[in-house]
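[1] output the structure for:
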Amino acid sequence: MTTNQILIVSLISLLLVMLPAFGLSKLFQKAGVPAWKAFVPFYNTWTMLEIAKRPKHWFFWQFIPVVGWFVTMGILIEFVKCFNKFSFWEHTLTCLLPFVYFPMIGMDQKTRFIGPEGVKHYKKTPVREWVDAGIFAIVAATLIRTFIFEAYTIPTGSMEKTLLVNDFLFVSKLSYGPRIPNTPLAVPFVHHSLPGSTTKSYSELIKLPYSRWFASPVKRNDVVVFNFPDGDTVINKPEFQSMYPYYNVARQFGNGNMDLGRQMILSDPETYPLVIRPVDKRENYIKRCVAIAGDTLEVREGRVYINGEPGFVPPKSQLLYEIETNGQPLNAEFMKDEYDIDINDEQEFARLSGNVFNMLLTAEAVEKLQKSGLVKRITPLLIRPDAVPPTKFTIDIYPHDGKHKWTEDFYGPIWIPKKGATITLTADNYSIYERAIRVFEGNQLERQGDQFIINGQSTNQYTFKMNYFWMMGDNRHQSQDSRFWGFVPEDHVVGEAWIIWMSLNKGIRWNRLFRTIH
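    The predicted structure follows:
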């Protein structure tokens, strides 16, 4: 854990023992203990253990990161039992709202101290024992998932070779600060839909605004998990969702005309049922943050430039090359061991004709092949603006306006919005920043010729409320990323990919276990 993460965990531990202090002071008085002891951090939990006559070693367990939070909750429950509080709802309030519940019972004249001897006379039923254990496990796991880390599985090859399909990751929520759920009323341990169905797993009766505790900035070149920005509206069928996003379908149906395509989808709700999702229930994506707020990004001949300087090249990032060999047979095991190329994988390796192949290669593999004498030539297969149909600029590539003749390998320059920075809207950049201003930041935005109307006022100036990021996959020619759908707002950031704890491919990939992610 970083120093920042340790401080966050410690602060949460401190809040757990200090927030109930006022109510504890009233209960301490009922138990015949001086009230001031309730206001001394952790000495108050030591005093509770003495009052309840519970094992003193519990006190020290509180200082184990994260685990200690639940030990503190357990101490609170054991303490409140000494006041004849045994019901399920009483223990739930003790865990979740002690700063409200303790003052209530502390000032309630009917609440009396029965002491640890009185507690011995109460026996739980077997059903209650199981219910308590199950609820505690769910609460503990939910808190860990929300505030500390979450498990994530790599579903596609967009980050190869950095991350492989069926790598199982832990994603740190502490790296950028835990994000409070927008929709807290949800079925535990599932994302947006109930398993095996398209039914929502959450309720929007309670909707919370974006909030992040102890926020830390996303750093350039971090591997980040985030909610898919174009996932606000989806066609709610398994074959669509984020695999075939609604906005892509609409642009294709309208041959680049979004309004026309939208009307075609809306006219057939049985075939294309739509669902609107809040930010925290949009699909999770994982990419590398290649540019942060305030950066200017450009891709030239497949190489990323940040603020005019060559950007970081991930050591395992891949590009597509055309390779002509000297005719020597290619041994599968040798190619895998020496160049990390799986010649049985059609996405990595394809024979075009004779001794000419397409290969997905890392920079290290290219250098080795050039020195090996195995190849006659290595040519990067770049997607050039003059070699693609015009529809690519309206349907595929962001900002989908037909004016910006950009491709995956020749993109930008484009400025990444920064919180507090003001831009001047023009006919040229309107399509780039329109979605951020209107959708992500919740403004009314219209364009009337060369005039722009923001929230009813005519102006060409706009100051951004959030930071934005530019995300790209390390497998640059097989990644649907910001080049196709634009900026990632800070409120969509879930966490930082931290460690690979398991990896499967017809068995366990032992060499990838517990590998940190860079």
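[2] all contacts plus neighbour counts: C-alpha atoms, from now on.
    Will do.
[3] in the protein, which helix is the longest?
    helix 126-147 (DSSP state H).
[4] what packs against that helix?
    Helix 126-147 makes packing contacts with no helix or strand when contacts are defined by 3 or more C-alpha pairs under 8 Å, 6 or more residues apart in numbering; DSSP states H and E.
[5] after it, next one along is what?
    strand 149-153 (DSSP states H and E).
[6] distance between the ends of stretch 80-100?
    Start-to-end span of stretch 80-100 (C-alpha to C-alpha, to the nearest Å) is 14 Å.
[7] please apply the same query to stretch 324-341.
    Note: stretch 324-341 ends 15 Å apart using C-alpha to C-alpha.
[8] same check on stretch 150-166?
    Distance across stretch 150-166, first residue to last, is 16 Å (C-alpha to C-alpha).
[9] buried ones in it?
    Of the residues in stretch 150-166, 150, 152-154, 156-166 count as buried by neighbour count, 16 or more other C-alpha atoms under 10 Å.
[10] tell me the two of those residues that are most distant?
    Greatest spacing in those, by C-alpha to C-alpha: E150 and K161 (22.1 Å).
[11] count of neighbours near Y305?
    Y305 is flanked by 20 other residues according to other C-alpha atoms under 10 Å.
[12] Three-state assignment for it, please.
    strand (DSSP: H, G, I helix; E, B strand; the rest coil).
[13] second input sequence below; structure requested for side-by-side comparison:
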Amino acid sequence: MFQSLLTNFALILLILTVVTGVIWTLDLFVLSKKRREAAEKALAEYDQREAKLAADGVRMDTNKREEIASSLLRQPVWIEYSGSFFPVILLVFVLRSFLFEPFKIPSGSMLPTLFVGDLILVNKFTYGIRLPVINKKVIEIGQPQRGDVMVFKYPMDPQVDYIKRVVGVPGDKVEYKNKRLTINGKLASYEPLQDFLGDNNLEYSRQFRENLLGVQHHILNNDDSPVWVEKPMKFPGRENCVYDNEGFTCTVPQGQYFMMGDNRDRSADSRYWGFVPDENIVGKAFFIWMNLGNIRRIGSFQ
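    This next block holds a predicted model:
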């Protein structure tokens, strides 16, 4: 559905952090010491030479000594730039890897909650601390809850990041029949709202306030879309799902989640490609920090 601001940016950032950090450390403890030793030796030789010349009555050039010291103590350009960029790169790496990561919404599958062009922030620690690049959880903090808007690695292609809403947690029985959700036998309630007009396709959709077992948010439906799921894939855990002419029923396996877009009839989600394993989780989306086409979009969302 969408990718982070730069493909493999986490790996690139890690490499830059390691390289600049190694250079900065090497200069701090080794190279700078060698430069000082070389400068002290050169200045001692210079002073000895100047003392001999002074004894012979030759006038000394005091600026020459400063030039020698400055030249020998100056950092090479590659060390200077590495040392300057390292703190900045390290800060970005820590913020992005463990705290917050930016993403851009490229499609309308989460309308009316998220619009095309929304720049969002994702909380990386809500569901636990994970190692960057390999995304392995090392510290348990919390688990995704029904109603959360979550970013995750697309199970069919982990290089791609998706965003959907959690509608089923491990062990849940999720039913979606005639475009109405039922979780563990409890039907979600639906309050009709004013029809929603899409910005891009100028298409009206029916809008509802869905109460997903206590979590309220808006969803869209289209009357011309079928109630059944067309051509679901053969995904891992497919045996946990039963499809019919009214929709489907799925039991969510342990350690996995069932995701759906709020634009229900315009979203490729768990109905089609299956469950999201815990190791694919990126974080919880919680804030729109910019939309260049509509600055009124800035703010938190449900």
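[14] need the TM-score between these chains.
    The TM-score (TM-score structural alignment, normalised by the length of structure 2) is 0.65; 229 aligned residues with a C-alpha RMSD of 3.6 Å.
[15] by how many degrees do the longest helix of structure 1 and strand 149-153 diverge?
    On the basis of axes from the mean of the first three to the mean of the last three C-alpha atoms, to 10 degrees, helix 126-147 of structure 1 is oriented at 80 degrees to strand 149-153.
[16] superpose on structure 2 and give me the mean offset of helix 126-147 of structure 1.
    Once the two are superposed, helix 126-147 of structure 1 sits an average of 2.0 Å from its aligned residues in structure 2 (mean C-alpha distance after the TM-score superposition for structure 1).
[17] and the end-to-end length of stretch 445-453 of structure 1?
    Start-to-end, stretch 445-453 of structure 1 (C-alpha to C-alpha) is 6 Å.
[18] quick one: it aligns where in structure 2?
    On structure 2, no counterpart of stretch 445-453 of structure 1 exists by TM-score structural alignment.
[19] that stretch: which residues count as buried?
    Buried residues in stretch 445-453 of structure 1 (16+ other C-alpha under 10 Å): 445-446, 452.
[20] aligned to G261 of structure 2, what sits in structure 1?
    That one, G261 of structure 2, aligns with G473 by TM-score structural alignment.
[21] residues near the equivalent of Y127 of structure 2 over in structure 1, how many?
    Counting by TM-score structural alignment, Y127 of structure 2 corresponds to Y176 in structure 1. If you count neighbours by other C-alpha under 10 Å, Y176 of structure 1 ends up with 23.
[22] chain neighbours aside, what residue packs nearest to Y176 of structure 1?
    Spatial nearest neighbour of Y176 of structure 1, chain neighbours left out: S216 (4.4 Å); criterion: C-alpha to C-alpha, 6 or more residues apart in numbering.
[23] the one you found -> structure 2?
    By TM-score structural alignment, S216 of structure 1 lines up with G142.
[24] and its match, how far from L53 of structure 2?
    Distance from G142 of structure 2 to L53 of structure 2, by C-alpha to C-alpha: 76 Å.
[25] what do you get for R146 of structure 2?
    Taking C-alpha to C-alpha as the measure, R146 of structure 2 falls 85 Å from L53 of structure 2.
[26] check V122 of structure 2 too.
    Applying C-alpha to C-alpha to V122 of structure 2 and L53 of structure 2 gives a distance of 70 Å.
[27] between those two, who's got more neighbours?
    V122 (22 against 13).
[28] for that one, which three-state class applies?
    Note that with three-state DSSP, the state of V122 of structure 2 is strand.
[29] thought it was touching F98?
    No - the criterion here is C-alpha atoms under 8 Å, and V122 of structure 2 misses it with F98 at 10.4 Å.
[30] aligned partner of E175 of structure 2 in structure 1?
    Counting by TM-score structural alignment, the partner of E175 of structure 2 is E298.
[31] now swap in D118 of structure 2 and tell me
    Using TM-score structural alignment, D118 of structure 2 lines up with D167 in structure 1.
[32] grab the nearest non-local neighbour of its match.
    S503 (4.3 Å).
[33] same deal with G171 of structure 2?
    Nearest one to G171 of structure 2, counting by C-alpha to C-alpha, 6+ apart, is V252 at 5.2 Å.
[34] all strands for the stretch 351-500 of structure 1, in order.
    356-362, 375-380, 411-415, 422-424, 445-448, 451-454, 457-458, 461-463, 468-472, 488-489, 493-503 (DSSP state E, counting those that start in this stretch).
[35] and F60 of structure 1, which of the ones you listed is closest to it?
    Of all the strands of the stretch 351-500 of structure 1, strand 493-503 comes closest under C-alpha to C-alpha, at 28.1 Å.
[36] which part of structure 2 matches the closest one?
    Using TM-score structural alignment, strand 493-503 of structure 1 pairs with 281-291 in structure 2.
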